[in-house]
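> Here is the input, now give the coordinates:
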Amino acid sequence: MQIGANSLLQEMKSLSGEIPTGSITPQITQQVRSTSGSDFGELLSQAVTSVGELQANSGELSSRLDMGDTRVTLSDTVIAREKASVAFEATVQVRNKLVEAYKEIMSMPV
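Sure thing, here's the model as predicted:
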């Protein structure tokens, strides 16, 4: 299945109106909005850093819950783990698409 860049961009724009504003943290939303002048490598680096922070936060909450910290609830820990998991899976999918695109470009005749 081939997906063109223009059709994908149009679909993303149409879907962006369906996302509730409270579901994305303001910091991440601000990062995405302010990347118009950034290069792709910098944007990718920020995304990987963000995933790392989510995983670190998840690990910290899990450790605190295991140690018996009463300020940390099980639901907060599970939600943090799921956020980290989803972010990691999305990063892996982006990486896979980049590798696929690179292989396709490298196999093109010159």
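> Going by C-alpha atoms from here, please, whenever you check contacts or count neighbours.
Noted.
> And the helices in this protein?
Assigned by DSSP state H, the chain shows helices spanning 5-16, 26-33, 40-66, 74-106.
> Quick one: distance of the shortest one to the chain centre.
By that I understand helix 26-33. Offset of helix 26-33 from its chain centre (CA atoms, centre = their mean, to the nearest Å): 12 Å.
> Second chain to compare with the first, below:
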Amino acid sequence: MSDNMRVDSILSQIRAIRNEVKPTAPEGVTPLREVEPAQDSFAKLLTESVSAVSETQKSAAGLAEAFERGDPNVSLAEVMVASQKSSVAFTAMVEVRNKMIDAYQEVMRMSV
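The predicted structure is shown next:
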């Protein structure tokens, strides 16, 4: 299953669940919801992002290996697109890391 198909499938599931869930709070009252602590949710987001980049790289490597073996179901175009997606995802992850390091250094330079 390609990444786009997985994303579309997940979005469809989210939309279906959202349509099934109806708010039960009285009119004009915003229902309370549990909120993850910012630190935990940020760490979770980073972990999921790194995992997604890793999966993209593994998928691209698998397609390249299948093409090299001569698999008739894998075209050169698919291999190149997967390779580029992997490269872009990794580059984006590195840039986010660099921005985080810059922000950390800026905070450390602040006087208390």
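> Drop the TM-score for these two in here.
The TM-score (TM-score structural alignment, normalised by the length of the first structure) is 0.68; 84 aligned residues with a CA RMSD of 2.5 Å.
> Provide the count of other residues in contact range of the nearest residue to L76 of the second structure once chain neighbours are set aside.
The shortest distance from L76 of the second structure to any non-neighbouring residue, by CA to CA, 6 or more residues apart in numbering, is to F67 (7.1 Å). Residues near F67 of the second structure, counting by other CA atoms under 10 Å, number 17.
> F67 of the second structure maps to what in the first structure?
Here F67 of the second structure is matched to L65 in the first structure, going by TM-score structural alignment.
> Please tell me how far its match sits from L74 of the first structure.
7 Å (CA to CA, to the nearest Å).
> So which of the helices of the first structure is the most surrounded?
Of all the helices of the first structure, helix 40-66 has the most neighbours on average by mean count of other CA atoms under 10 Å, namely a mean of 15.
> and the angle for that helix with helix 74-106?
150 degrees (axes from the mean of the first three to the mean of the last three CA atoms, to 10 degrees).
> which strands and helices sit next to helix 40-66 of the first structure?
Judged by 3 or more CA pairs under 8 Å, 6 or more residues apart in numbering; DSSP states H and E, the packing partners of helix 40-66 of the first structure are helix 74-106.
> Quick check: the helix it packs on compared with the second structure, mean distance?
Its aligned residues in the second structure lie a mean 0.4 Å from helix 74-106 of the first structure after superposition (mean CA distance after the TM-score superposition for the first structure).
> Understood, closing this out.
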